[in-house]
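Chemist: Next input, structure requested:
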Amino acid sequence: VYDQPTTFVSKTDGLGPFQLLTLNHIFIHVAKAPR
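Modeler: Now for the predicted structure:
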């Protein structure tokens, strides 16, 4: 019962922070870019 939820959570925790950091990094560059 716990195998699937644990795997899903571990995959989400592994991908989530990196994707958020990448999106945040791009957003900061776009916001600071001169127009």
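Chemist: When you work out contacts or count neighbours from here on, use the C-alpha atoms and nothing else.
Modeler: Fine.
Chemist: which residues in this structure form helices?
Modeler: 3-32 (DSSP state H).
Chemist: and for comparison, fold this next one:
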Amino acid sequence: LYIIIGFILITTIPLLITFVKSKVKSPEEEKTDLN
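Modeler: Sure thing, here's the model as predicted:
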């Protein structure tokens, strides 16, 4: 069970990090473009 949980965490955490970064970066990039 722990192997499966660890595999899921290893595969989902990077996707969540990249998803959050893309969400955070998009508004900042739009602001810099306006400036």
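Chemist: After superposing, what score do the chains get?
Modeler: Overlay of the two chains. TM-score (TM-score structural alignment, normalised by the length of the first structure): 0.70; 32 aligned residues with a C-alpha RMSD of 1.5 Å.
Chemist: What is the burial count for the alignment partner in the second structure of residue 25 of the first structure?
Modeler: For residue 25 of the first structure, the aligned position in the second structure is residue 22, judged by TM-score structural alignment. If you count neighbours by other C-alpha atoms under 10 Å, residue 22 of the second structure ends up with 11.
Chemist: And for residue 17 of the first structure?
Modeler: That count, for residue 17 of the first structure with other C-alpha under 10 Å as the rule, works out to 11.
Chemist: list the contacts for it?
Modeler: By C-alpha atoms under 8 Å, 6 or more residues apart in numbering, no residues touch residue 17 of the first structure.
Chemist: How many neighbouring residues does residue 10 of the second structure have?
Modeler: Quick note: residue 10 of the second structure (other C-alpha under 10 Å) scores 11 neighbours.
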